[in-house]
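1. the sequence and its predicted three-dimensional model are supplied below.
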Amino acid sequence: MKLLFVADPLAGFKIHKDSTFAMMREAARRGHVLYACEANDLSWRRGGRVEAHVRHITLTGASGYGVKDWFKVEDETRVALAEFDAVLMRQDPPFDSEYFYATHLLGRAEAEGARVFNSPQALRDHPEKLAILEFPEFITPTLVTRNAADIRTFHDEQKDIILKPLDGMGGMGIFRVKEDGLNLGSIIETLNRDGAQTVMVQKYLPAISAGDKRVLVIGGKPVPYSLARIPQGSEIRGNLAAGGKGVAQPLTARDREIAETIGPKLAARGLLLIGLDVIGDQLTEINVTSPTCFQEITDQAGFDVAAMFVDALENALPG
C-alpha cells in the first residue's frame, strides 16, 4: 500500500519516542510504501483534485536519541490524495485555524475518494477538551464557560479546582486554585480575557499524584496498557511535555470500562485512533489529533502498539 503521512517536519522528529515514526517503521516492515508531507503542502485548484507536494521516503534503520538521518528522500512530486491507499493526518496540535482549514481540504479529498484517518469531519466534531461532554458519566464535576462569575461560583462549590484553556496542549496554561482562592481573579483574567475566551474548569483530582493515564484506543479496542504520566516535584501536570514521568501499567477495570464504552462509538465516526486521558477513575480529555505514547508503552510493557495500529489500518481499507 501507498501511505501518506501528513505530519510535522520530519527533521524535527524525536524518533526515540515519536508515535508517527513507530507507525512508519511498522508499515515499512510490512512492505508498505511511505510518503510524507506537511499540512502547508496541501492545495486545491478549480477543475482539479486536492493534491500535495509529497516526499517518497525510505527509512535508513537509524534509531536512538537525537538521530536525524532516520529517513531518506527518494523523490518528490505532486500527487492527488485520492491516489494513496490511506492518508494519515498526524499533525500535532494546536487545533488552530490552519489546522481547521487543513481538515476541510482533507474532507474534500475524501469526497474525491481518499481514505483519511482520522476522519477530517470527526476531527472537527471532537475538540479534545470538549469531547468529554458527551460522556458525563465518566467525568469529574466540570464547567465550560466564558462567565467569570460562574467560575467563582464553581470554585466556591468545589473548593479545589483546575482551570485550563480549550486550545491548550501538553499541559500548557493549566492552573490549580485551592480552597483559599489565591490568584483566582488573576488566573480568570489570564484565561478568560474579559469573556473573550471560553475556559474549562474541573474539580481537582488528587489521584493525579499517581499519574494522568493515557489510554490508547485503536479501531475501537483499547491497548491493554496505559502510560501513567506522573507529575514530578511540585508540578501538578503529568504531561510528558511538562516533565512528567511515563510509567506503563495494565489497564484497570475502570480504564477498560471507559475505553470499551467510548471506543466503539468514536471508531464508528471515523476515529481510528484516540487517546483517553484518565486520572484515577475519571475521564478528563479525549485526544483525537495525534495521540502519542506508542513507543513508551511498547518499550516498557512489551506490547507492540504500532503493530496493533497498522493491523487496524489495514483492516479499515478495502481489499
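-> Structure received.
2. from here on, contacts and neighbour counts on C-alpha atoms
-> Noted.
3. the residue nearest to Ile274 when sequence neighbours are not counted: neighbour count?
-> Nearest residue to Ile274, sequence neighbours excluded (C-alpha to C-alpha, 6 or more residues apart in numbering): Val288, at 4.9 Å. Using other C-alpha atoms under 10 Å, Val288 has 24 other residues around it.
4. what residues are up against Val288?
-> 118, 123, 126-128, 271, 273-275 (C-alpha atoms under 8 Å, 6 or more residues apart in numbering).
5. go again with 10 Å.
-> 90, 93, 118-119, 122-124, 126-128, 131, 266, 271-276 (C-alpha atoms under 10 Å, 6 or more residues apart in numbering).
6. among these, which are in helices?
-> 122-124, 266 (DSSP state H).
7. mind putting those in a markdown table, neighbour count and distance to Ala62 included?
-> Compiled in a markdown table, these are given as follows (neighbours: other C-alpha atoms under 10 Å; distance: C-alpha to C-alpha, whole Å):
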| residue | neighbour count | distance to Ala62 |
| --- | --- | --- |
| Ala122 | 19 | 35 |
| Leu123 | 22 | 33 |
| Arg124 | 16 | 36 |
| Leu266 | 19 | 35 |
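8. tell me which of these is nearest to Arg55?
-> Leu123 (24.6 Å; C-alpha to C-alpha).
9. does the closest one touch Ala267 like I think?
-> No: taking contacts as C-alpha atoms under 10 Å, Leu123 lies outside contact range of Ala267: 11.8 Å.
10. starting at the chain centroid, how far to stretch 139-157?
-> Computed by C-alpha atoms, centre = their mean, to the nearest Å, the chain-centroid distance of stretch 139-157 equals 26 Å.
11. first-to-last residue distance for that stretch?
-> End-to-end span of stretch 139-157 (C-alpha to C-alpha, to the nearest Å): 17 Å.
12. identify each buried residue in that stretch, please.
-> For stretch 139-157, the buried set under the neighbour-count rule, 16 or more other C-alpha atoms under 10 Å, comprises 139-140, 142-148, 151-152, 154-155.
13. farthest pair within the residues you listed?
-> Every pair of these checked by C-alpha to C-alpha; the farthest is Ile139 and Ala148, at 22.1 Å.
14. all the strands of the stretch 1-150 of the chain, residue numbers only.
-> For the stretch 1-150 of the chain, strands defined by DSSP state E, counting those that start in this stretch occupy the ranges 2-6, 33-37, 42-43, 51-59, 71-80, 86-89, 116-117, 142-145.
15. take the one below as the second:
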Amino acid sequence: MAIRVAVQMDPLASINIAGDSSFHLMLAAQARGHELFYYDVKSLGWQAGRVTADAAPVKVQRVAGDHYELGEMRKIDLGSDADVVLMRQDPPFDLGYITATHLLERLEGETLVVNDPRSVRNSPEKVYVLDYARFMPPTLITRSAADVRAFQKEMGTVPVVVKPLHGNGGKAVFRIEADGGNLSALAELFGQVWPEPFMVQPFLPEVAEGDKRIVLVDGEVLGAINRKPGEGEFRSNLAVGGYAEKTGLTEREAEICEALGPELKRLGLVFVGIDVIGGKWLTEINVTSPTGLVAIEKFDGTDTGGAIWDAIERRLGAKG
C-alpha cells in the first residue's frame, strides 16, 4: 500500500548520504511507492486543534551532490495529510526537542509517529538505560566534583569517563585519569554549559576492541556493527572518526536484547539502537534518531530499510 510519509529531520543539504540512516529510510520508502514530504522541526506548529508543518514533497537518489529534489513548500496538516511521521532530527534533547514531542503526541489516533513521541520524550538515551542498570557498568549521575572524586576512589586506578547526560555522537566525552587532574575545572565547565547533571562511568578498556551498536526493530534484533576508535581516539562513534566492522552478538548481548525487546515494542519504539561495550556492558538505548542501518546492510546484506518499513506498515495495518 502507498502511504504518505512526512520526514522531520535536519536540513537535507547537510547530510552525508553515504551513511545517513534517515536518508536510507527515505530511499526505502520511495522504492515502495510511498509519497515523501520533508519538513524542518522549526516549522512545526498548532492551530485550531491541528498540528501543522511547512513541508515540501521530496524525491531522493543516492547521487552525491544531487541527492534530493524538493517541490513547492506548503503548510500541511500532519493529521490529515500524512499517514506516518518519521521523527528523525538529531538531538540535542533540549526544550525544543521536548516541545516537538508534545505537539506530535497530539497526532495520536490519526497519524503514526515513529518513534512514538511520548516514549521518546520519556526515554532519553542515558536516562532510560537506568531501567536496565543490571546490565550497566558502575554509573554515577551528579553535578558534584566531590561525588566524582569519591567514585574515582571506588574505581581505584581505573580512569573515568565524564559525559553530558543528553549529548550525542560522542561529543563532549572526557576521560579523566585516576589522579583526578582537571576534574574540578571540568565539573565547573559542565555546570556552566548544561543545566542537567552529567554521567560518570569507569573507562572500559574493552572499548579499544569496539563499541557495538545493535539495532532492534519492533523489539527484534535486526543486526549489529562493531564501531572501533580511530587513531588517537578512545571514542568509537562514527561521527568522531570511528569506523565500523562486521560483528555478531555475544550470549550476554542476546540476553540484553531479549530483556529490552518486549518493552521497546510496547512503547512504540520501532527503531532503536543500543550500545554495548566488551560484549556485556550496556551504555545507551538510542531512541531519538538512531543510526547504523547503512553499515549493517553493507556487512550483512540485510534489507534494513525494508525491515523498518515492514514494521511500520504492520502497525498501520493494525491501526486501520
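-> That came through, no problem. Not measured: the values here are computed from a predicted model.
16. distance of Ser50 of structure 1 from Phe5 of structure 1?
-> Not quite, residue 50 of structure 1 is Val, not Ser. Val50 of structure 1 is 15 Å from Phe5 of structure 1, by C-alpha to C-alpha.
17. Thr292 of structure 1 too?
-> On the measure of C-alpha to C-alpha, Thr292 of structure 1 and Phe5 of structure 1 end up 15 Å apart.
18. do the same with Asp255 of structure 1
-> From Asp255 of structure 1 across to Phe5 of structure 1, the span is 30 Å (C-alpha to C-alpha).
19. do the same with His16 of structure 1
-> 18 Å.
20. more crowded one of the two?
-> Phe5 (24 against 15).
21. in contact with the residue nearest to Val54 of structure 1 when sequence neighbours are not counted, which residues?
-> Leaving aside its chain neighbours, Val54 of structure 1 sits nearest to Cys37 (5.0 Å; criterion: C-alpha to C-alpha, 6+ apart). By C-alpha under 10 Å, 6+ apart, the contact set of Cys37 of structure 1 is 4-10, 52-56, 76, 89, 91.
22. same question, Phe271 of structure 2
-> 114-115, 215-220, 222, 264-265, 286-291, 307-308, 311-312.
23. and what of Arg214 of structure 1?
-> 225-229, 239, 246, 248, 251, 255, 274-279, 285-287, 291-293, 297.
24. one step back: for the ones in helices among the contacts of Val288 of structure 1, which one is nearest Ser63 of structure 1?
-> Out of those, the member with the shortest distance to Ser63 of structure 1 (by C-alpha to C-alpha) is Leu123, at 31.0 Å.
25. which residue of structure 2 sits opposite the closest one in the alignment?
-> Residue pairing (TM-score structural alignment): Leu123 of structure 1 is matched to Val120 of structure 2.
26. how about the contacts made by its match?
-> 87, 93, 97-98, 101, 114, 128, 267-269, 286-289.
27. with distance to Gly79 of structure 2 added, can I get those residues in TSV?
-> Listed next are the contacts of Val120 of structure 2 as TSV, based on distance: C-alpha to C-alpha, whole Å:
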residue	distance to Gly79 of structure 2
Met87	14
Phe93	24
Tyr97	19
Ile98	19
Thr101	14
Val114	14
Tyr128	29
Leu267	21
Gly268	18
Leu269	20
Asn286	26
Val287	23
Thr288	21
Ser289	22
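28. who wins on neighbours among these?
-> For the contacts of Val120 of structure 2, neighbours tallied by other C-alpha under 10 Å; top is Thr288, 29 neighbours.
29. not counting sequence-adjacent ones, nearest residue to that residue?
-> Val120 (6.2 Å).
30. and the counterpart of Gly246 of structure 1 in structure 2, how close does it get to Asp54 of structure 2?
-> Under the alignment (TM-score structural alignment), Gly246 of structure 1 pairs with Ala244 of structure 2. Distance, Ala244 of structure 2 to Asp54 of structure 2, using C-alpha to C-alpha: 36 Å.
31. assign the residue located most distally from the centre of structure 2 to helix, strand or coil.
-> What lies farthest from the middle of structure 2 is Asp179; by C-alpha atoms, centre = their mean that is 33.5 Å. Of the three states, Asp179 of structure 2 takes coil under DSSP: H, G, I helix; E, B strand; the rest coil.
32. test my guess that it contacts Val148.
-> No: Asp179 of structure 2 lies out of contact with Val148 (C-alpha under 10 Å); the separation is 11.7 Å.
33. now for Val173 of structure 2, how many residues are close by?
-> Neighbour count of Val173 of structure 2, defined by other C-alpha under 10 Å: 17.
34. gap between it and Ala150 of structure 2?
-> From Val173 of structure 2 to Ala150 of structure 2 the distance is 20 Å (C-alpha to C-alpha).
35. repeat that for Ala244 of structure 2.
-> 35 Å.
36. likewise for Phe299 of structure 2?
-> Counting by C-alpha to C-alpha - Phe299 of structure 2 and Ala150 of structure 2 are separated by 43 Å.
37. next up, the contacts around the residue nearest to Ile174 of structure 1 when sequence neighbours are not counted.
-> Closest residue to Ile174 of structure 1 apart from its sequence neighbours, by C-alpha to C-alpha, 6+ apart: Lys164 at 4.6 Å. Contacts here follow C-alpha under 10 Å, 6+ apart; on that basis Lys164 of structure 1 touches 129, 144, 171-176, 187-188, 191-192, 198-202.
38. again, only using 6 Å
-> Listed by C-alpha atoms under 6 Å, 6 or more residues apart in numbering, the contact set of Lys164 of structure 1 reads 173-174, 200.
39. please apply the same query to Arg143 of structure 2.
-> Pro197 are the contacts of Arg143 of structure 2 under C-alpha under 6 Å, 6+ apart.
40. trace it over to structure 1, please.
-> Per TM-score structural alignment, Arg143 of structure 2 is aligned with Arg146.
41. got the contact list for the closest residue to Leu112 of structure 2 other than its chain neighbours?
-> Counting by C-alpha to C-alpha, 6+ apart, the nearest residue to Leu112 of structure 2 once its immediate chain neighbours are dropped is Val84, at 4.8 Å. Counting by C-alpha under 6 Å, 6+ apart, Val84 of structure 2 touches 5, 111-113.
42. trace Val84 of structure 2 over to structure 1, please.
-> Using TM-score structural alignment, Val84 of structure 2 pairs with Ala86 in structure 1.
43. ok, that match to Val247 of structure 1 distance?
-> The value you get for Ala86 of structure 1 to Val247 of structure 1, if C-alpha to C-alpha is used, is 32 Å.
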